[in-house]
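[1] predicted model follows, preceded by the sequence.
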Amino acid sequence: MQVKKIVGKKLKEIRLKQDMTIQILAEKSQVSSNMISRIERGLTIPSVEILMRLATVFDKSINYFVEDVSTSHEVVHTRPGERDKTVYDDEYNMHTESFTSGLRDPQFMSFYCTVQKGGSSGQQNMYHPGDELIYLLEGKLRMTIVDEVYNLEAGDSLCFKSHLPHRWDNVGDSDAKVIWTLSPFTII
């Protein structure tokens, strides 16, 4: 089953289970009702930020929406080249493989990312609930958090609260290899 179909099916299922209209979900998540409808019909894959907003409303991790329950497990072992390419590959010139794909409703997400030379998150800052940990294996990555710049080199790590406005750029002469871990916010 395609990822966008899984996400749409799971979103509609949990929304109806909680007797919630699309409009109420839109208000609670700050995601437009049109976008929610498109996601539920399997017409689009939501961005990480939108998925996190929706997940927060239901006290779930993002992976809840992208995992197929019949194929999720309590233990996942993967080898290089066997990891799922994730829904987060996008306009950032970044290739992403999930370490946590297939794990039943994890409370964190972790990826092996290859950020192409010149790759960037763009000029706009991003921010979302949760925490992030970046461990740079190879290359150079410039992280800007609020107005502070961190120039990461191989072996460096950076951990921060994801609600702080942040962005990144590959400033090296080659691809950057990164282990990126996100801990989605959950309502307590």
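    Arrived safely, thanks for sending.

[2] CA atoms for contacts and neighbours, from now on please.
    OK.

[3] and the strands in this structure?
    94-98, 109-115, 131-138, 140-145, 148-153, 157-161, 166-170, 176-183 (DSSP state E).

[4] report all helices and strands that the fourth one contacts.
    Right, strand 140-145. On a contact count with 3 or more Cα pairs under 8 Å, 6 or more residues apart in numbering; DSSP states H and E, strand 140-145 meets strand 148-153, strand 166-170.

[5] nearest to N125, out of these?
    Among the helices and strands packed on strand 140-145, the nearest to N125 by Cα to Cα is strand 166-170 (5.0 Å).

[6] shouldn't Y92 be in contact with S121?
    Yes. Counting by Cα atoms under 8 Å, Y92 does reach S121; the two are 5.4 Å apart.

[7] could you pick out the longest helix of this structure?
    In the chain, with assignment by DSSP state H, the single longest helix is helix 3-17.

[8] so what touches it?
    With contact meaning Cα atoms under 8 Å, 6 or more residues apart in numbering, helix 3-17 is reached by 21-22, 25, 39-45, 58, 64-68, 87.

[9] may I see the ChimeraX selection of the buried members of these?
    A single ChimeraX command selects the buried members of the contacts of helix 3-17 (16 or more other Cα atoms under 10 Å):
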select :22,25,39,40,41,42,44,45,58,64,65,66,67,68,87
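
[10] taking the contacts of helix 3-17 one by one, which sit in helices?
    I22, L25, I39, E40, Y64, F65, V66.

[11] surely S32 touches I22?
    No. The pair S32 / I22 is not scored as a contact, 9.0 Å apart, by Cα under 8 Å.

[12] wait, isn't L133 in contact with S162?
    No. In this structure, L133 is not within contact of S162 by Cα under 8 Å, at 9.5 Å.

[13] got another one to weigh against that:
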Amino acid sequence: MSDAPALPPSSMPTAGLGRAIRALRVERGVSLSQLALAAALDKGYLSRVERGLKIPSVAVVLRISSALDVSAAQLFGAAENHDLVFVTRAGDRSGLTAEDADYHMELLTRGSNGTGLEAFLMFPPLEFIEDHKVEHRGEELLYVVRGAVEVRFPETVLTLATGDSVQFPGPLSHQVRRLDPEACVLVVVSGS
């Protein structure tokens, strides 16, 4: 067990992702309403994300990146890198923290034009957020790196401990919450 703090610092940047989304949206000549529709999001919510007032879930980041036809890495400010080997150093990871939801995520992969493999470290909230059920493209794998979490699906709730994993189709509605302060989950989402 590491001596690292149980939760990442809450001083992580929150507006960078929103600025990147807005810049890409404007660059492509897409209105806020059009992007919200394409990503199946509420226009007001998307506006708050762009202004750095809300931190989207992994699934929402994936829906926005797909609607903009870019990788999640580009939304986090990473330049597209087409090298065969891609390394993400612990101290260099892009991270986002949502103060109001006690939620944090860090991007681990570079993605590739909105397709392929995307991975995140997620520090889930303590409670399920009722209006925040997740659905997205592809397949998803959750691997509990540390601590214990609950994963809620429409028909069941699973408790996963360190070393446990679950794989499921991304379009299946799901939510994750931590059961102890140090819980950290590796989230891997595959292609379209």
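    Sure, I can see it. Computed from a prediction, not measured in an experiment: that's the story for all the values here.

[14] can you pull the TM-score for these?
    The TM-score (TM-score structural alignment, normalised by the length of structure 1) is 0.69; 171 aligned residues with a Cα RMSD of 3.2 Å.

[15] how far away is the most centrally placed residue in structure 2 from A119 of structure 2?
    With distances taken as Cα atoms, centre = their mean, the residue of structure 2 nearest its centroid is V58 (1.9 Å). From V58 of structure 2 across to A119 of structure 2, the span is 9 Å (Cα to Cα, to the nearest Å).

[16] just A148 of structure 2 next, same as before
    Counting by Cα to Cα, the gap from A148 of structure 2 to A119 of structure 2 is 19 Å.

[17] then N113 of structure 2?
    N113 of structure 2 is 14 Å from A119 of structure 2, by Cα to Cα.

[18] which of the two has more residues huddled nearby?
    A119 (22 against 16; other Cα atoms under 10 Å).

[19] counterpart of V149 of structure 1 in structure 2?
    Matched by TM-score structural alignment, V149 of structure 1 corresponds to V157 in structure 2.

[20] mind listing what the residue lying closest to its match once chain neighbours are set aside touches?
    Nearest residue to V157 of structure 2, sequence neighbours excluded (Cα to Cα, 6 or more residues apart in numbering): V151, at 5.6 Å. Taking Cα under 8 Å, 6+ apart, we find V151 of structure 2 in contact with V157, L158, T159, L160, H174, Q175, V176, R177.

[21] need the counterpart of the last one in structure 1.
    Alignment note: R177 of structure 2 maps to D169 in structure 1; criterion TM-score structural alignment.

[22] from what I can see that match touches L141, true?
    Yes. Applying Cα under 8 Å as the test, D169 of structure 1 and L141 come out as touching, 5.7 Å apart.

[23] what does stretch 95-102 of structure 1 contact?
    By Cα under 8 Å, 6+ apart, stretch 95-102 of structure 1 touches 63, 67-68, 71-73, 76, 78, 83-86, 88-89, 106, 108-116.

[24] neighbour count: D169 and L141 of structure 1, which is higher?
    A count of neighbours by other Cα under 10 Å puts L141 above the other of D169 of structure 1 and L141, at 27 against 22.

[25] so the more buried one sits against V171, correct?
    Yes. If you go by Cα under 8 Å, L141 of structure 1 and V171 touch, sitting 5.7 Å apart.

[26] separation between the nearest residue to P169 of structure 2 once chain neighbours are set aside and R146 of structure 2?
    Distances taken as Cα to Cα, 6+ apart place E139 nearest to P169 of structure 2, at 4.5 Å, with adjacent residues excluded. Separation of E139 of structure 2 from R146 of structure 2 (Cα to Cα) stands at 22 Å.

[27] one more: L117 of structure 2?
    22 Å.

[28] these two - which one has more neighbours?
    Neighbours were tallied for L117 of structure 2 and for R146 using other Cα under 10 Å; the higher tally belongs to R146 (21 against 18).

[29] who touches the alignment partner in structure 1 of the more buried one in this structure?
    Following TM-score structural alignment, the counterpart assigned to R146 of structure 2 within structure 1 is E138. Counting by Cα under 8 Å, 6+ apart, E138 of structure 1 makes contact with E153, A154, G155, D175, A176, K177, V178.

[30] how about a cut-off of 10 Å?
    T114, L152, E153, A154, G155, D156, G172, S174, D175, A176, K177, V178 (Cα atoms under 10 Å, 6 or more residues apart in numbering).
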